[in-house]
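Peer 1: what follows is a predicted protein model with its sequence.
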Amino acid sequence: MAKQGKAIDDPEIIAISQVYAALKDLDADARSRVLVYVAGKFSITNTIGAGKEISHEIPVTQPEAVTVAIDDELEGISPAGKKWIARNGIKPSALGSIFSLGIDEIDLVSKSVPGSKKAQRMRNVFLLKGVSAYLGTGAARFTHEQIKETCLHYDAWDGPNFANIFKTMSAEVSGNKESGYTLTAKGLSEATSLVKSMTGQEA
């Protein structure tokens, strides 16, 4: 199925799709009441207002196609991951440059990881690995073996200093070698900022 990235990135098209989905099952009178009320809340008087006849046909530009395209972009992503994407306004199409979307196991596939020093890259690998797990399973949790393998790939593994570096991440990552690691709420927040920075979507 062809993806419609441009439509997905257009906030007006997304808004139209959401409005259509909310109104399509209501009867004509209910649609009118909702539209008049919302128009009043936003002081929209030039197109919809009290006392004016409102068409019960809601103008929509192929909402079903937009919905299908969005679902196609988010295929394989956990419900929690989808909420994270929507809540933070991250473009699904941009995530493909960092994570292997659309396959059974979502993983970190970025060509590089930010950081001029190993300690910086190790922290960023921890954060990104947590996001990849969150997108795939809904839990930002991964094993010591997984993080070591990924750090080695990005030249971010510093075995002799691992314990000291990990201590500096205590507010962002919890766990240990035996039980595995999990991003904390702060860690997920920091990871979100990192992903936005890597995809050019800084707030």
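Peer 2: Nice, thanks for sending it over.
Peer 1: from here on, contacts and neighbour counts on C-alpha atoms
Peer 2: Will do.
Peer 1: for whichever helix in the chain runs longest, name the packing helices and strands.
Peer 2: Using DSSP state H to define each element, the chain has its longest helix at helix 118-137. Judged by 3 or more C-alpha pairs under 8 Å, 6 or more residues apart in numbering; DSSP states H and E, the packing partners of helix 118-137 are helix 79-87, strand 141-142, helix 144-153, strand 180-183, helix 185-198.
Peer 1: so residue 122 is in contact with residue 151, correct?
Peer 2: Yes - using C-alpha atoms under 8 Å, residue 122 is in contact with residue 151, at 6.2 Å.
Peer 1: quick one: which of these two has more around it?
Peer 2: Using other C-alpha atoms under 10 Å, the more surrounded residue of residue 122 and residue 151 is residue 122, with 28 against 22.
Peer 1: now that one: how far from residue 11?
Peer 2: 35 Å (C-alpha to C-alpha, to the nearest Å).
Peer 1: and what of residue 38?
Peer 2: Relative to residue 11, and taking C-alpha to C-alpha, residue 38 is found at 18 Å.
Peer 1: neighbour count for those two, which is higher?
Peer 2: Taking other C-alpha under 10 Å, residue 38 and residue 11 do not tie; residue 38 has more neighbours (14 against 10).
Peer 1: the more buried one and residue 31, how far apart?
Peer 2: 11 Å.
Peer 1: got it, and residue 13?
Peer 2: Distance from residue 13 to residue 31, by C-alpha to C-alpha: 19 Å.
Peer 1: re earlier: nearest to residue 94, out of the helices and strands packed on helix 118-137?
Peer 2: Closest of the helices and strands packed on helix 118-137 to residue 94 is helix 185-198, at 9.2 Å (criterion: C-alpha to C-alpha).
Peer 1: please point out which parts of the closest one sit buried.
Peer 2: 187-188, 190-196, 198 (16 or more other C-alpha atoms under 10 Å).
Peer 1: second structure follows, compare the two:
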Amino acid sequence: MILYKDIVEFDIVIMKQILQKHGTDEEAWRLFRHFYVDPDGYPINEQGLRTRNGVECTADTIISTYRIRMHEGFNEQFINTFAQYRRTPMIFFPRELGGINTSRAARFGDRIDHALYDLKRYYDKKPCILASAYALPKTQRWLQSFNDFHELVVWMEIDGVLIDDNDEVFDLEKNDGSVICDYYKKYTRAWSESYYHNVKEKIKPLIRD
């Protein structure tokens, strides 16, 4: 069985070969993208995909290859960051077309804190931006398997890292211990340098050997 970790190792080999033979320019990046395999859809161990209430869940990266390249370039540091932050699958959502994984990237510019804030609103029975994704059959069954947002957070093992003791979502743009209280008026795909740095620092406790 090909596992998540196997794909990460494969990608790192490809990165090193391309950098060695083709350098760090745009053409080298395009070549890497041609051969790159996203590890998120692969089982995390020999038992297969993580499941909850009969629903298969796949990993959803917090820092994508696109994001690393935008902030650090395609170079040796890219490899180091990828190896550090992608070797551990950190967040899991149901495997379903149009589900949370892809929807949060499109609607929140891939910001995990705002996606979690939206999920909290779902359990608080407030209007949600990702309501259409939550209504999908598998996603709905998965969501209903948790009694509340706290149970979901504990299952994800992100309590105390992305979520405070009161089950509020830390604002990673500010990164001063404050929590998210509302949506942005507009979300873009671009992250500020401070947000990128804050996310990297915040999720370090989620990295496991």
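Peer 2: Nice, I can see it. Quick caveat: nothing in here was measured; it's all calculated off a predicted structure.
Peer 1: give me the TM-score for these two chains.
Peer 2: Remark: TM-score between the superposed chains equals 0.38 [TM-score structural alignment, normalised by the length of the first structure]; 131 aligned residues with a C-alpha RMSD of 5.5 Å.
Peer 1: list the buried residues for the longest helix of the first structure?
Peer 2: Buried-residue list, helix 118-137 of the first structure, by 16+ other C-alpha under 10 Å: 118-119, 121-137.
Peer 1: can you check stretch 18-37 of the second structure too?
Peer 2: 18-19, 28-29, 32, 36.
Peer 1: the helix or strand containing residue 16 of the first structure - contacts with which helices or strands?
Peer 2: Residue 16 of the first structure belongs to helix 11-23 when elements are defined using DSSP states H and E. Helices and strands touching helix 11-23 of the first structure, by 3+ C-alpha pairs under 8 Å, 6+ apart, are helix 5-9, helix 63-73.
Peer 1: comparing these, which comes out most buried?
Peer 2: helix 63-73 (a mean of 18; mean count of other C-alpha atoms under 10 Å).
Peer 1: do you know how far residue 28 of the first structure is from residue 63 of the first structure?
Peer 2: Counting by C-alpha to C-alpha, the gap from residue 28 of the first structure to residue 63 of the first structure is 19 Å.
Peer 1: no no, residue 39 of the first structure
Peer 2: For residue 39 of the first structure relative to residue 63 of the first structure (C-alpha to C-alpha), the value is 21 Å.
Peer 1: repeat for residue 123 of the first structure
Peer 2: For residue 123 of the first structure relative to residue 63 of the first structure (C-alpha to C-alpha), the value is 41 Å.
Peer 1: how about residue 198 of the first structure?
Peer 2: Counting by C-alpha to C-alpha, the gap from residue 198 of the first structure to residue 63 of the first structure is 30 Å.
Peer 1: and the next element down the chain from the longest strand belonging to the second structure?
Peer 2: Longest among the strand segments of the second structure by residue count, using DSSP state E, is strand 55-59. Downstream of strand 55-59 of the second structure, the first helix or strand assigned by DSSP H and E is helix 65-72.
Peer 1: immediately after that following helix, which helix or strand?
Peer 2: helix 76-86.
Peer 1: and that following helix, what does it pack onto?
Peer 2: So helix 76-86 of the second structure, by 3+ C-alpha pairs under 8 Å, 6+ apart, packs with helix 4-22, helix 65-72.
Peer 1: and those as CSV, adding distance to residue 154 of the second structure?
Peer 2: Below are these laid out as CSV (distance: least, C-alpha to C-alpha, whole Å):
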stretch, distance to residue 154 of the second structure
helix 4-22, 22
helix 65-72, 27
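Peer 1: looking at these, which is buried most?
Peer 2: helix 4-22 (a mean of 17).
Peer 1: ok, and the closest non-adjacent residue to residue 127 of the first structure?
Peer 2: residue 191 (5.0 Å; C-alpha to C-alpha, 6 or more residues apart in numbering).
Peer 1: the one you found touches residue 123, doesn't it?
Peer 2: No - using C-alpha under 8 Å as the test, residue 191 of the first structure is too far from residue 123 to be in contact (9.8 Å).
Peer 1: of all the helices and strands packed on helix 76-86 of the second structure, which one is nearest residue 94 of the second structure?
Peer 2: helix 4-22 (16.3 Å).
Peer 1: could you check the angle the closest one makes with helix 76-86?
Peer 2: 180 degrees (axes from the mean of the first three to the mean of the last three C-alpha atoms, to 10 degrees).
Peer 1: tell me which helix or strand comes right after helix 4-22 of the second structure.
Peer 2: helix 26-35.
Peer 1: what packs against that following helix?
Peer 2: helix 4-22.
Peer 1: now for the helix it packs on, which elements pack on it?
Peer 2: helix 26-35, helix 76-86.
Peer 1: the last one vs helix 65-72, what angle?
Peer 2: Okay, so that is helix 76-86 of the second structure. 130 degrees.
Peer 1: name the residues of the helix or strand following helix 76-86 of the second structure that are buried.
Peer 2: Next helix or strand after helix 76-86 of the second structure toward the C-terminus (DSSP H and E): strand 92-94. For strand 92-94 of the second structure, the neighbour count (16+ other C-alpha under 10 Å) marks 92-94 as buried.
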